[in-house]
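S.K.: Sequence first, then the predicted structure:
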Amino acid sequence: MQAYEVQEPTTDYEGVVQVERDRPEPGPGEALVRLRAASLNYRDLAIASADLAYPGTDLPVIPLSDGAGEVVAVGEDVQRLAEGDRVATPFAPDWIDGPYAPEKGARTTGGNVDGALAEYAAFPAESLPLVPDYLSDEEAASLSCAGLTAWRALVEDGDLTADETVLALGTGGVSTFALQFADLHGARTVVTSSSDEKLERARELGADETINYEATPEWGGTVAERVGGVDHVVEVGGPGTLEQSLEAAAPTGHVHLIGVLAGQDGLVHPGPILGKALTVEGVMGVGSRAMFDRMLDAMAAGEVTPVVDSVFAFDEAREAYRYLERGEHQGKVVVSLP
C-alpha cells in the first residue's frame, strides 16, 4: 500500500517520505480501515520538524492522527463494526470512555502508533466512531484531534451553556471548531486574528465580536471592555498569549490551555488567576471515543459542517505541511488519499 513515513525531523519536511508498505491485517478486536482522507494539526508539524520538539514519538511512523474512511475487514470478536461502516480515526486508541488516565493516552495515532496518511490502517474496533452520512470524507477527516479537543474543552470539561461567552484565539482548526460549537450552544463568541479577511469569515461563521490582535496588541483588556470578560478562553498560544487571555477572562472563568503556538517560553503573572478565581486547565489526550460519539450526535442534530480550508492530493502531502506552517489556512488542511 502507499503511505508516508516521518523518517526523521528536518527543517523543510523532507523527512516526510512516501513509501510502500505491506497492507496491515486486523488482529483480534481490530478493524481494518480503507482511508479516504486525512488532515493535519500543528502537532504533525512538531513531529516532523527539526525546529520543534514533540515528546513520545517513535520514528519512523506513519503520520497524522486525523483521518476517515470505511471498514473493509474486521478481526475476531468484533461485534460493533461491520464491513462498509464509515469511521473516523482515534487520536488515543486506548481511551474508549471515562476520565483521562495516563495509560489511556500512552498510545497516540501518528505519534507512536501508525497514523492516517496511508491507504489502510488497523485500529481497535472499539476506538472507531461511526461517521454520520451528511459529512464528506474530507470533513470527517478533520475531527479526530482539532474537533474533539475543542468539544472536550468547552462541552465535556467546560459545561458550556447558552448564557456564556467564549473567546477563540485565531482561526486554525481548534479555534474554528470552538467557534462553531459555541455557536451551536447559543453562546456569545469572540475571535482574534491578525487577518481582517479571516475575521470577516469568522463573523460569517457566527462570531459576535472580532479583534485584530496586531492592530490591538493589548486585546485582553479590549475583550473585557467589550463583553465584560469571557467565561471560556480556548487558549492555543501558550505563554505568548496567556497573559492577555487571563486579562480577557471573567471572574471564575475557564482558560482551556490547548497549545503553545506562540512559543513555550515566557513568564505569566499569577495575579489574575488568584484575583478572579480562574480555572486554568490543560486539555490532555484530546478525548475518548464516547466523547467523539457525543460530539458527532450534536453536530448532526445541529447540521454543523467542519470548515475545510484546502484539500491537497496525496502526492502533495509535504506541501500540505508547508502550507499549514505558513499559517494561511482557516479551518482544516486535508490530504486526499488515492
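M.R.: That came in fine, so what should we check first? Residues are numbered from 1 along each chain as shown.

S.K.: Could you use CA atoms for every contact and neighbour count after this?
M.R.: Fine.

S.K.: Quick one: neighbours of Tyr213, just the number.
M.R.: Tyr213 has 17 neighbours, counted by other Cα atoms under 10 Å.

S.K.: mind listing the strands for this protein?
M.R.: 2-6, 16-20, 30-40, 66-74, 86-88, 120-124, 165-169, 188-193, 209-212, 230-235, 249-257, 279-282, 308-312, 332-336 (DSSP state E).

S.K.: packing partners for the shortest one?
M.R.: Spelled out, that is strand 86-88. strand 66-74 (3 or more Cα pairs under 8 Å, 6 or more residues apart in numbering; DSSP states H and E).

S.K.: any idea of the angle the strand it packs on forms with strand 30-40?
M.R.: For strand 66-74 against strand 30-40, the angle by axes from the mean of the first three to the mean of the last three Cα atoms, to 10 degrees is 160 degrees.

S.K.: quick one on the thing from earlier: could you export the strands of the chain as a markdown table, including mean neighbour count and distance to Leu59?
M.R.: Listed next are the strands of the chain as a markdown table, based on neighbours: other Cα atoms under 10 Å; distance: least, Cα to Cα, whole Å:
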| stretch | mean neighbour count | distance to Leu59 |
| --- | --- | --- |
| strand 2-6 | 23 | 7 |
| strand 16-20 | 16 | 11 |
| strand 30-40 | 28 | 18 |
| strand 66-74 | 25 | 18 |
| strand 86-88 | 26 | 23 |
| strand 120-124 | 23 | 17 |
| strand 165-169 | 27 | 32 |
| strand 188-193 | 24 | 34 |
| strand 209-212 | 19 | 39 |
| strand 230-235 | 27 | 29 |
| strand 249-257 | 23 | 27 |
| strand 279-282 | 15 | 26 |
| strand 308-312 | 17 | 24 |
| strand 332-336 | 26 | 21 |
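
S.K.: Against that first model, consider the following:
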Amino acid sequence: MKAMVLQSAAGLDRLTLADRPDPGVPGAGEIRVALHGSSLNFHDLGVATGRMPSADGRVPLADGAGVVDAVGDGVTEFQAGDNVVSCFFPDWQDGTPTVGDFRRTPGDGIDGFAQEHVVLPATAFTHSPAAYDAVEAATITTAGLTAWRALIVDGRLKAGDTVLLLGTGGVSIWALQIAKLMGATVAITSSSGEKLERAQDLGADFCVNYREQQQWGKTIRDWTGGRGVHHVVEVGGPGTLAQSIEAVRVGGHISLIGVLTGAAGEVPTAALMAKQARLQGLIVGSRREQQDFVRALDSSGIRPVVDRRFPLEQLADAFRYETSGRHFGKIGIEW
C-alpha cells in the first residue's frame, strides 16, 4: 500500500512515498476506507516542516475522504460503497470540547490520511456531502468545520449580522460561503486585489486591502457606520488581533482560530474590555457538529473552493505552493 511518510528530520524534502503494510480487514466497530482525497491545512504544514514535531515515519494529513470498502461487526451507520470523510478529533463525538491537544489528531499524534487505505473506528468518520468528490469532502474536516463552528455553533450567526473575515485561505473562504448562506453581510481582507475580486464574486460585500489600509480595523468600523461588526473570524493571531478588536462592535464575537502571525503576543485588554466582546479560542469541532454541517451542505448547494489539486506523490510540492500564499481557498490532494 502506498503512503507518504515524514522521516525523523522533518522538512518538505523528507516527505517520501513508501510501501506500508495493508491495514487488513475491519474488526468490530471498525470500517475499512479506500482513501481518494485530502486537503492541506496550516496545521499539516507545521507537522511537515517540523514546527510541530511528530513521530518518525508519521503519515501526514488530517483530512481524508474516500469510499467504505468493508464494515466490521456491529457497524450499522455505514455500509460498503458509502462515501465518508474523516473527523479531526475522532474521540470528540459530541457536547462541549473535551480535547485541547493533537495527540489523537490524524497526521499529528497518529497517522493521517496520505495513504491508500485505513481501518479505523466507524466513529472516526461521517458521511460525506452527497454531491462532493473526495477532495471536496476532505475540505470540511478541518477548515470547513472550523468556519461552521465559529459562525454557527459558537457565534450563533443570524440573518442580517455583519461578519469580518481575514484573508482568503480555506477557513475564511468557507466562512464567506456559510455567512452568505445565512443572510449575513460580509467584509473580507487581503493584500491581493485579484483575490478580493474573487471574494466579491463569491458574495463578499466589502473588501479591504490591508497593505493599502493598515488601520483596517477602523476602515471596517467606518463601513458599519461606526458600530463595528457582529463577528470576526480571526485567523491571524497576535499580529492582527488589535485590529480585529477595533473592528468588532460592542458585545460582538471574535473567534480566535489562527496563529498565522505567531503563537503569542500582546492582547489590548482595555480595548477588549471596553468592547465587552467575547473572544473565544476554538479548534475545529466535534463529530456531531460535522454531521450537522454535512446536513446543511446537502440542503444548500454550496461547493468548496479548491484552488488547485496535486497528486499524492507531489505532496511536498503542494506544501510549497501553500507556503507561497498564492492559493485562494483550499489546496487539494487527489489519488
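M.R.: On my side now, so go ahead. Everything numeric in this text was worked out from a predicted model, so none of it was measured.

S.K.: Give me the TM-score for this pair.
M.R.: The TM-score (TM-score structural alignment, normalised by the length of the second structure) is 0.95; 332 aligned residues with a Cα RMSD of 1.5 Å.

S.K.: State the number of residues packed around the counterpart of Gly110 of the first structure in the second structure.
M.R.: By TM-score structural alignment, Gly110 of the first structure lines up with Gly107 in the second structure. Neighbours of Gly107 of the second structure under the rule other Cα under 10 Å: 26.

S.K.: again, but for Asp56 of the second structure
M.R.: Neighbour tally, Asp56 of the second structure, other Cα under 10 Å: 12.

S.K.: For it, list the residues it contacts.
M.R.: Leu6, Gln7, Ser8 (Cα atoms under 8 Å, 6 or more residues apart in numbering).

S.K.: Identify whichever of the strands of the first structure lies nearest to Tyr134 of the first structure.
M.R.: With Cα to Cα as the criterion, Tyr134 of the first structure lies closest to strand 86-88 of those, at 11.3 Å.

S.K.: so which of the contacts of Asp56 of the second structure comes closest to Ala277 of the second structure?
M.R.: Within the contacts of Asp56 of the second structure, the smallest distance to Ala277 of the second structure is 41.5 Å, found for Leu6 (Cα to Cα).

S.K.: Could you double-check that that closest one sits in contact with Asp13?
M.R.: No - counting by Cα atoms under 8 Å, Leu6 of the second structure stays clear of Asp13, with 9.1 Å between them.

S.K.: Helices along the stretch 1-150 of the first structure, start to end?
M.R.: Secondary structure of the stretch 1-150 of the first structure (DSSP state H, counting those that start in this stretch): helices at 42-48, 137-140, 148-151.

S.K.: Contacts for the last one, please.
M.R.: The reference is to helix 148-151 of the first structure. With Cα under 8 Å, 6+ apart, helix 148-151 of the first structure has contacts from 174-175, 177-178, 181, 234, 258, 283, 286-287, 291-292, 295.

S.K.: Give the aligned range of that helix in the second structure.
M.R.: Counting by TM-score structural alignment, helix 148-151 of the first structure corresponds to 145-148 in the second structure.

S.K.: mean shift between that stretch and the first structure?
M.R.: Comparison of stretch 145-148 of the second structure with the first structure after fitting gives an average deviation of 0.5 Å (mean Cα distance after the TM-score superposition for the first structure).

S.K.: ok, back up a step: tally of neighbours for the residue nearest to the match of Gly110 of the first structure when sequence neighbours are not counted?
M.R.: Spatial nearest neighbour of Gly107 of the second structure, chain neighbours left out: Pro60 (4.0 Å); criterion: Cα to Cα, 6 or more residues apart in numbering. Number of residues near Pro60 of the second structure (other Cα under 10 Å) recorded here: 28.

S.K.: Show me what Pro60 of the second structure aligns to in the first structure.
M.R.: In the first structure, Pro60 of the second structure lands on Pro63 (TM-score structural alignment).

S.K.: and Glu136 of the second structure, what is it in contact with?
M.R.: Glu136 of the second structure is in contact with Arg303, Pro304, Val306, Gly332, counting by Cα under 8 Å, 6+ apart.

S.K.: Report the separation between it and Ile302 of the second structure.
M.R.: 11 Å (Cα to Cα, to the nearest Å).

S.K.: cool, and His327 of the second structure?
M.R.: For His327 of the second structure, the distance to Ile302 of the second structure - Cα to Cα - is 19 Å.

S.K.: measure the closest residue to Val268 of the first structure other than its chain neighbours to Glu218 of the first structure for me?
M.R.: Leaving out its chain neighbours, the residue that sits closest to Val268 of the first structure by Cα to Cα, 6+ apart is Glu243, at 6.0 Å. According to Cα to Cα, Glu243 of the first structure and Glu218 of the first structure sit 10 Å apart.

S.K.: One more: Ile211 of the first structure?
M.R.: 10 Å.

S.K.: Please apply the same query to Ala68 of the first structure.
M.R.: Per Cα to Cα, Ala68 of the first structure is found 40 Å from Glu218 of the first structure.

S.K.: quick one, what contacts the match of Gly110 of the first structure?
M.R.: Here Gly107 of the second structure is in contact with Asp44, Val47, Arg58, Val59, Pro60, Leu61, Ala62, Phe113 (Cα under 8 Å, 6+ apart).

S.K.: from memory the first one sits against Pro60, does it?
M.R.: Yes - under the contact definition of Cα under 8 Å, Asp44 of the second structure touches Pro60, with a separation of 6.9 Å.

S.K.: now the longest helix seen in the second structure: which residue numbers in the first structure?
M.R.: The single longest helix within the second structure, with elements called by DSSP state H, is helix 287-300. When helix 287-300 of the second structure is aligned against the first structure using TM-score structural alignment, it corresponds to residues 289-302.

S.K.: mean shift of the matching stretch relative to the second structure?
M.R.: Relative to the second structure, stretch 289-302 of the first structure is 1.1 Å off (mean Cα distance after the TM-score superposition for the first structure).

S.K.: Show me which positions of that stretch end up buried.
M.R.: Arg289, Ala290, Met291, Phe292, Asp293, Arg294, Met295, Leu296, Met299, Ala300 (16 or more other Cα atoms under 10 Å).

S.K.: and these as a markdown table, adding distance to Ala277 of the first structure?
M.R.: Shown next, in a markdown table, are these (distance: Cα to Cα, whole Å):
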| residue | distance to Ala277 of the first structure |
| --- | --- |
| Arg289 | 32 |
| Ala290 | 31 |
| Met291 | 28 |
| Phe292 | 30 |
| Asp293 | 32 |
| Arg294 | 30 |
| Met295 | 29 |
| Leu296 | 33 |
| Met299 | 32 |
| Ala300 | 36 |
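
S.K.: follow-up on the earlier one: show me the contacts for the match of Pro60 of the second structure.
M.R.: Counted by Cα under 8 Å, 6+ apart, Pro63 of the first structure has contacts Tyr4, Glu5, Val6, Asp44, Thr109, Gly110, Gly111, Asp114, Gly115, Ala116, Leu117.
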